[in-house]
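*Asks:* Could you look at this predicted model? Sequence included:
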Amino acid sequence: MKKKGWGRIVNMSSQMGLIADPEKSAYCASKAGLIGFSRVIALEGAQYGITCNAVCPGYADAPLGHSLIAKDAAQRGITFEQSKAEFAQQRIPTGHLVKISEIAELVAFLCLDSAASISGTPIPIDGANMAR
């Protein structure tokens, strides 16, 4: 990247790197550390045209979230879809889980030339959860 004078690094962090959640100290600390690491790399790479950012997804429609939703559904005797809808309505201002495709499109955008001035930034993609 240094030789070419151009590069894009996109690290996957989490909204938990920006906020705290009880009983998740190791996860929150590791994701916050990745945000700090991304900032340092952004500074070190800036003169070479290299950007580095940390994407911070919120509750996503992905296997990790699905396991929590399935457990809740089983405990409460409701369907997975019902538990998923209630989970999203209770925790996410937009009322829906973040789609994997939304995260992928954000990552792709950060790799474009037009994103050259976005660097060293934790970027939440969380259905307005961080706006509270």
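*Replies:* Cool, got the structure.
*Asks:* CA only for contacts and neighbour counts going forward, please
*Replies:* Fine.
*Asks:* residues in contact with R8?
*Replies:* Taking C-alpha atoms under 8 Å, 6 or more residues apart in numbering, we find R8 in contact with 50-52, 110-111.
*Asks:* Please indicate which of the residues you listed are buried?
*Replies:* Those of the contacts of R8 that meet the buried threshold are 50-52, 110-111, by 16 or more other C-alpha atoms under 10 Å.
*Asks:* Between which two of the residues you listed is the distance greatest?
*Replies:* By the measure C-alpha to C-alpha, I50 and L110 form the most distant pair in these, at 11.4 Å.
*Asks:* hey, where'd the strands end up in the chain?
*Replies:* Taking DSSP state E as the test, the strands found in the chain are 7-12, 50-57, 122-125.
*Asks:* quick one, the longest one and strand 7-12 angle?
*Replies:* Read it as strand 50-57. Angle, strand 50-57 to strand 7-12, by axes from the mean of the first three to the mean of the last three C-alpha atoms, to 10 degrees: 20 degrees.
*Asks:* list the helices and strands strand 50-57 packs on?
*Replies:* Packed against strand 50-57 by the contact rule (3 or more C-alpha pairs under 8 Å, 6 or more residues apart in numbering; DSSP states H and E) you find strand 7-12, helix 25-45, strand 122-125.
*Asks:* mind putting these in a markdown table, distance to G65 included?
*Replies:* Shown next, in a markdown table, are the helices and strands packed on strand 50-57 (distance: least, C-alpha to C-alpha, whole Å):
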| stretch | distance to G65 |
| --- | --- |
| strand 7-12 | 16 |
| helix 25-45 | 14 |
| strand 122-125 | 15 |
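*Asks:* ok, second structure coming up, stack it against the first:
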Amino acid sequence: MVHSTPGFEARTGDPLSKRTPAVFFDVLRTLAEGGVTVVAEAAFQDKVWRPNLEPPAEIADIRVVRCTVDSAVAHERIVRRAEQSARRAAHADQELLQAIADGERPLESWMPIAMDVPTLVVDTSDGYQPGLEEIVSFAGRPTAGRAT
């Protein structure tokens, strides 16, 4: 959506950024209703994830792989990605970095998804701990009575 909008600059509350979660979750819901296995990746907080995943959880076997890293490494990655990646056009990284610097939005205030579903916490400080083999095994493990 961002790349098809010439001159778009992300900022908190802009119209395109407001539409993005609805489109994201509509696609997930449609795929779940069709019985499609899907991996959805986003850094939404619990207040966005949970209310949007609870309805599809009635028909889908949801698992959460939650990647973690300490706040210093997270900050360094935000800075690096903002400087180096054109794909970050959808994110208001400079606004976020300013809010962090001003003490208005500490990284520690971010709230991960909190649903009663199988969850694997992965430390991404240096590679993946647990490793990719265990992550893939966790993601593909069937739950009683449901297809993945």
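*Replies:* In hand now; what should we look at? On a predicted model such as this, the values are computed, not experimentally measured, just so you know.
*Asks:* Need the TM-score between these chains.
*Replies:* Once the chains are laid over each other, their TM-score by TM-score structural alignment, normalised by the length of the first structure reads 0.35; 76 aligned residues with a C-alpha RMSD of 4.6 Å.
*Asks:* Single out the most deeply packed of the strands of the first structure.
*Replies:* strand 50-57 (a mean of 26; mean count of other C-alpha atoms under 10 Å).
*Asks:* Surely V65 of the second structure is within a strand?
*Replies:* Yes. Counting by DSSP: H, G, I helix; E, B strand; the rest coil, V65 of the second structure is located in a strand.
*Asks:* just checking, it touches L120?
*Replies:* Yes. With contact defined as C-alpha atoms under 8 Å, V65 of the second structure counts as touching L120 (4.9 Å).
*Asks:* Return the residues in contact with K84 of the first structure.
*Replies:* Neighbours of K84 of the first structure in contact, by C-alpha under 8 Å, 6+ apart: I69.
*Asks:* what about it, distance to S30 of the first structure?
*Replies:* From K84 of the first structure across to S30 of the first structure, the span is 27 Å (C-alpha to C-alpha, to the nearest Å).
*Asks:* V10 of the first structure too?
*Replies:* Distance, V10 of the first structure to S30 of the first structure, using C-alpha to C-alpha: 16 Å.
*Asks:* hang on, the earlier thing: possible to save the strands of the first structure as a markdown table with distance to F37 of the first structure?
*Replies:* Formatted as a markdown table, the strands of the first structure follow (distance: least, C-alpha to C-alpha, whole Å):
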| stretch | distance to F37 of the first structure |
| --- | --- |
| strand 7-12 | 9 |
| strand 50-57 | 9 |
| strand 122-125 | 11 |
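*Asks:* re the thing from before, what touches both of V65 and L120 of the second structure?
*Replies:* Between them, V65 of the second structure and L120 share these contacting residues under C-alpha under 8 Å, 6+ apart: I135.
*Asks:* who wins for proximity to Q75 of the first structure among the strands of the first structure?
*Replies:* Closest to Q75 of the first structure of the strands of the first structure, according to C-alpha to C-alpha: strand 50-57, at 26.4 Å.
*Asks:* Next, the angle from the closest one to helix 25-45.
*Replies:* Going by the same axes, to 10 degrees, strand 50-57 of the first structure is angled at 160 degrees with respect to helix 25-45.
*Asks:* top helix in the second structure by residue count?
*Replies:* In terms of residue count, the longest helix belonging to the second structure (DSSP state H) is helix 15-33.
*Asks:* And it, what does it pack against?
*Replies:* Looks like helix 15-33 of the second structure contacts helix 46-57 (3+ C-alpha pairs under 8 Å, 6+ apart).
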